[in-house]
Every structure is written in structure tokens, then in C-alpha cells.
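J.: got a sequence here, can you model it:
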Amino acid sequence: MTRVLVVDDSTFMRNAIASLLEQDPEIKVVGTARDGLEALQKAEELDADVMTLDVEMPRLGGLETLQRLMKTSPMPVLMISSLTESGAESTLKAMEYGALDFIPKNMSNDRDSFGLELRRKVTALARRKAIIRLKYRRINNIAIPTAPLTRAPAQPTDYVQTPCHGPRDLVVVGVSTGGPPVVQKILSALPADLPACILVAQHMPAAFTGPFAKRLDSVCSIGVTEAVDGDRLKNGHAYVCPGGRHISVRMRGPLPEVAVTDEPRDALYKPTVNLLMESAGKNMGRRTLGVMLTGMGSDGCEGAKVLKEKGGCLIAQNEASCVVYGMPKAVIDAKLANQILDADDIAQAIMTIVKG
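T.: Purely as a prediction, here's the structure:
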């Protein structure tokens, strides 16, 4: 049973979120709070597995609540965000402060879809409770219980890794749930003179990708922008796909360029990682390094098959460092990953491989 604490200053939203969550018999809302101070009090009293947290609240806002929570009662947090630029900026900052993921408030458009996504994310994040508690006990220098914590192995015991040989001047990244902090960790560790261009397909609403790219650009040595159709591939630069659209590689004469399109319109995810990986494989082949990061589902696996067939190589994030071990697991289970690495080691691997 997944136990949830719902925090929102709107009575309507608290009741709506609780009602949608409890449509799953395996989820129980054990408490609600109308502001940050009440949330912190209930977090200490209740043994919740996940907190859903609003950003804008009286007395104590979501960001301040999150910072205090991670010092006193750390747990997985799902931010409930407004679909505005300020909402996006606050949510991205919240993920730096320890929130694992977010979901935009869009019940007015499709309540059923919102509820389904809400339940899926809450269930997935609950699995990280023990890891979150251990992480923040270490950060806060709190005594850690002597009972050992079971962690996933760095890689499947029967998995044979094969080297990725370079040089490769295109890096294509697929990522979803829990992705923004991991993408920031990796890109911010890369040097300005990286001899490769990076394309990022992050499952994220359209209102968020522009602020996400700006935030990355402000903390990275490489340049980061939201992709525009026709952008040229530049070394030392990363392009983030606009939410609700797709990013791929196409050839204009002998030269590759960035394509930002609405097709395929019927794709389950926008952007779809499958299209990015497949187009990179077909057009750039052995010049491509694919990176599959944390995310729910298996988007990117079919495209990764094409990438590998055309001579590309692939890094997959390991289970222990994923918020949700879905997309990397799919390529690992399909025996497509050349290397399985912790999030902390991926930037160094990218530098090594692209330089050859």
C-alpha cells in the first residue's frame, strides 16, 4: 500500500487529488495539508511514502517547505505545478532541492489522463523512499540505521558490457520521469570545448522546456538552447526539444541538421525518443553516442535498435541511480547497452567516448 500526504492550499485541489489517487486500491491518502507548516508537522507524524506538493501556498511556500522537509523528514516528493513560465521555473528549482518529479495541473483539460499519470508517478516514486531517506541522512549527517539497505546492483550480473569506441560527434539523450536533475548533472560536468553536439528528448510539457533550457545554459559550460527547426549541429552545444514536438536529425545535402517537427502526431510521447535515436542512427551512424536515462516505459528502445544496427553505441543509466528504471531497463533487457553506468559517471564516459 502506497501512503500519500497531499499538500495544497486549495480545498478543491486537495480533495480532487486525494479522490484521483484513491481510485487505485493500492494507494491510500493518509493526510492532507493546506500549507507548508502544516505539511511539515504531518510529515513528522505520518509515515507517508510520497508527498504531493503545491508550489504556491500561504505561510510557507512549496520551495521552502521542500528544503525543510529534506532536513527533517525526507521522502519522495511529487510537485504539482501550474502550466506557466514562473511555475516551470519554480518546479525546476524544486527538483534541485530534492523533488523527484512533477506533474502539471491540467485537470480542466483531461481529468482522467491527469489522474492516471498522477497515480503512475506516485506509485513509481514511492519505491525510492528508502534511498531518499538514506541520501538525506548522509547529507544532513544524521545517524544511519545499522540494518543494511538493499540496493540494486550496478548492472545485471549476467550482462556483458562492450566498449564504446570514438570519436563520435553527436550525442542523443532520451529521458523522462526524474530527468531534469540528471540531465543537469551530466551537462554541467561537460567542458565548453566538447567536440560533439548534444540533442535532448525530455518528456516535458511545452511550457517547461524553454525555462529548462535557460536554466541549463546558466549552469553549464556548454551552450544550451531550446531547439529550433533547422539549427545546425554545433560542437559544445546542446539542444533541448520543445515540449509537445519531436526532435530528430536530417540531412540537408551533405550536412546534418536539427529537425523539430510535429510528426509523428500519433506518438504516445512528444517528444518521442524513438524518433531521435532512429534518425541519428540512420543519418549519423557510427558518429553517434546514445544515452538512455531515467524514465517510465520503454520509449527509445525501438529507435536504439536502429542506432546500434547502424554502428552507434549506447550508454544506459543503472537502476540504482534512476528515479524510474523503465527506459534504461528496456534497452538493457534488449541487450542494446554497451555500458551501464551510474548517473555520476555518465559525463566522464561521454567525454572519453566523443574524444576517442
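
J.: can we go C-alpha only for contacts and neighbour counts from here?
T.: Fine.

J.: how near is residue 252 to residue 233?
T.: Distance of residue 252 to residue 233, computed by CA to CA, to the nearest Å: 12 Å.

J.: next: residue 338.
T.: Residue 338 is 24 Å from residue 233, by CA to CA.

J.: same check, this time on residue 348
T.: For residue 348, the distance to residue 233 - CA to CA - is 21 Å.

J.: which one's more surrounded, those two?
T.: Neighbour totals were compared for residue 348 and residue 233, and residue 233 leads with 20 against 12 (other CA atoms under 10 Å).

J.: isn't the more buried one right next to residue 256, touching?
T.: Yes: applying CA atoms under 8 Å, one finds residue 233 in contact with residue 256, separated by 6.9 Å.

J.: quick one more, to check against the first:
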Amino acid sequence: MNKIKVLIVDDSIFMRKALESLLSGEPDIEIVGLAKNGKEGVEMAEQFHPDVITMDIEMPTMDGITALEMIMKKNPTPVIMVSSLTKEGADATLKALDLGAVDFMTKDSQSFGGADIEKGLKDKIRKFARNKGVLRLFSHSSSSQSHQTPSYKLSGTLASHTPNVQTPFAHTAQSGNTDGSKRVVVNKTGIKRIVALGTSTGGPQSLQRVIPLLPADLGVPVVVTQHMPPNFTQSLASRLNTLSKVEVVEAQGKEKLEPNVVYIAKGGYHLKFKKVGPSVYTELSTEPSNVFNIPGVDVMVDSIAELYGKECLGVIMTGMGSDGCKGLTNLKRMGGTIIAQDEPTCIVYGMPRAVVEAGIADEIVPLDEIAARISYHVK
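T.: This next block holds a predicted model:
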């Protein structure tokens, strides 16, 4: 059996040893190099041709962002960034994801020692190593962003740029089709008044290929749970807001849901909702606390489904695990419509797979068609 070759790049002796200790005990993983700065990382990547690289961001001699750019040009490799939990670390991480990094992990006291967290890292390394097609997806994302107008907003006024949104298609899905590689769409069964979207691994990059394509007059609010820690969701919301014609904010709680606004769940809190009179308001909560992901997609969808029922459109995108499946199953029972991202365009086909295999996906479509499908169902 060919072992997965991993290169660890970090200026911290503790982090290098911690990662080495965590991964070297796996029979299918081999640590091929330990680099203490970006320059050594670039050299070792060229020398050892690793399958996966873990890359620190802040390092002397050469930082992780510069090293990532060089590696993606010379020896394209799945790179997992290792970031601090600061706002600066969050901003740098999002930049790294734009440049082609496949995922990130945070430097905090919970990064090691937690069985679920450690297993998650190992699972990601295995998935990225065995699915080199993931680099094609990230290359697409990076190139499309580099040619995109930097901002749709000019001094608070919407710019005239109009995204190239494909004309929505509509035909009846064949019953029983659960192949995530096939396009399956349905005719609308009523206008939706809200969109609930969940995503995880690969989500920050993928959201940049959905939210900026939503029209300024979408007409409904969009609520989003992306598995991310505090600070990261604020940076993600700010980044998406500069790229989009709709307004994108990090939910703070007690906000009235408004049309043409995207609310990103705040890291460390579940995004819930409360109806007061005719209006619906956001709520932040740490309960339930006995779930792996906070914010959680299931929690958000369950909360919004109680208020909107069949008038809610659920969307599930790239991510590991099955978060969202339970909530979307409940939404489906209430008559809601479910869109799942297809397998070929997912960075990790986990969360959409769970929904597709549960038989509750009304539509299975490529990433770059999700925005058009959302527009179709809400207009």
C-alpha cells in the first residue's frame, strides 16, 4: 500500500511535533518532511512531492501565504492552512483559500487532544490525498476570482456589473435518482420566502461562487451556516459583502430578517429565529451544546423550518459529515424544497451525499448553477 506523504510546515517546534505525533501513528500516513519556514516548505515540496501539506501562516524568512502561492505554481498540492484564531489569522486564511488552499485548521487549545478533531484532520488528509481532482476545483475558483471585478459596491452604490447567471432550467426529476453526479431539477412548487443554506469544508471558496451571483433584487432573506470559528465568520461575511450585490452580514442576534440580505451564522453560536408579530428576528444560542458543530446546520434549519415550513428553500453544499440532513429531512416533511450540490463540484461530498442518499433532495445541481436555482425558486 502506498502511504500518504505529508509535509508539515510550521515555525513552532511544538506544532511540528504535535502534528508529527498525531499523524505518524497512522499506518497509511508517512511524514516526509518537517519545515520550519515557508522557504524550506517550498524546497521540500519540490524535493519530496508530498500528497498533502499542512502550512502555518505566520513564519519567519517566508510566510505561509507566499509559500502557498509558490507551491501552487510549481507543484500544485492540497494544502491545509494552520491559522491563529485572531481576526488577522482569519483574513489571512480566507486569502489562502482564495489562492488554492483546500482547507484550514486553527491553532488553539482544542486543536489537539480532542478525538473528533484529530479524526477530522486525518479524514481530511486522506480525502484530499486520494482526490487530486480537488485541485481542479480550487484552480477554477482561484482563476474565476482573480478575473472578477473586485467589488460590486462602489461607495455604497451598486455597481452595474451583472454576473453571468445561467437561465434556470426546469424539468421533472426522475424518482429514485440518488446519483450525486447527475443533474436533477424540478419545477417550482410555490414561491419560497426564505433560503437556508448549509456548508462546511470547501464552503468559504464555494460560497464565493454562489452569493455574488444572487441578484440585488432577490426579494427574500438568505440564512447561512458555515462551520467556522469566531472571527472567521466575520471575515467571511465582509469578504462576501465586497463581492456581492446583496448585502452580507454576520448575524449578531435580534436583527429583523430583511429581503436581499444574507445572514452568516456567527462562529461559536447557533443561528436561530424568533417570530415577533409579522416579523422574524435572528437569535444567537450556544444550545444545544452537545453537538460537534457550533454553529450547526441542523439547528438553523430546524428553527427556520418551524416558521416558514413549505415556503423555505433548503440548500446543502460541500462539507464533511452529515450536518444538515436531519434538519432538511424535517423541512422536507413540511413541504419545503431541497437543493443539493452535486458530487463532481464538491470539495468534500459528505453533507450533500447524506441528503441525497436519504432521498430528500429535490434537486442535485453543480455549484455554479446553485445561484440560478435559488433565484428560480424565490421569484
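
J.: now what about the TM-score between them?
T.: Scored by TM-score structural alignment, normalised by the length of structure 1, the superposition of the two chains gives a TM-score of 0.89; 343 aligned residues with a CA RMSD of 2.4 Å.

J.: quick check: chain neighbours aside, which residue is closest to the corresponding residue of structure 1 for residue 355 of structure 2?
T.: The alignment partner of residue 355 of structure 2 in structure 1, by TM-score structural alignment, is residue 331. Nearest residue to residue 331 of structure 1 in three dimensions, chain neighbours excluded: residue 301, at 5.4 Å (CA to CA, 6 or more residues apart in numbering).

J.: residues near the match of residue 355 of structure 2, how many?
T.: 24.

J.: in structure 1, spot the helix with the most residues.
T.: What stands out as the longest helix in structure 1, according to DSSP state H, is helix 111-126.

J.: what residues sit buried inside that helix?
T.: Within helix 111-126 of structure 1, the residues scored as buried using 16 or more other CA atoms under 10 Å are 114-115, 118-119, 121-126.

J.: following the chain onward from it, which element is next?
T.: helix 129-139 (DSSP states H and E).

J.: how big is the offset of that next one relative to structure 2?
T.: On superposition with structure 2, the mean distance recorded for helix 129-139 of structure 1 (mean CA distance after the TM-score superposition for structure 1) is 6.2 Å.

J.: report the angle between that helix and helix 111-126.
T.: Angle of helix 129-139 of structure 1 versus helix 111-126, following axes from the mean of the first three to the mean of the last three CA atoms, to 10 degrees, is 60 degrees.

J.: what range in structure 2 matches the helix or strand that helix 129-139 of structure 1 is followed by?
T.: Next along the chain after helix 129-139 of structure 1, taking DSSP H and E as the criterion, comes strand 170-175. Against structure 2, the aligned range for strand 170-175 of structure 1 is residues 194-199 (TM-score structural alignment).

J.: how close does the matching stretch sit to structure 1?
T.: On superposition with structure 1, the mean distance recorded for stretch 194-199 of structure 2 (mean CA distance after the TM-score superposition for structure 1) is 0.7 Å.

J.: tell me how many other residues crowd the equivalent of residue 264 of structure 2 over in structure 1.
T.: Aligning on TM-score structural alignment places residue 264 of structure 2 opposite residue 240 in structure 1. A count of nearby residues for residue 240 of structure 1, using other CA under 10 Å, gives 23.

J.: thought residue 240 of structure 1 was touching residue 215?
T.: No: look at residue 240 of structure 1 against residue 215 with CA under 8 Å: they stay out of range, at 11.4 Å.

J.: the residue nearest to residue 331 of structure 1 reaches residue 327, doesn't it?
T.: Yes: using CA under 8 Å, residue 301 of structure 1 is in contact with residue 327, at 7.3 Å.

J.: what do the two both touch?
T.: Here residue 301 of structure 1 and residue 327 share no contacting residue, scored by CA atoms under 8 Å, 6 or more residues apart in numbering.
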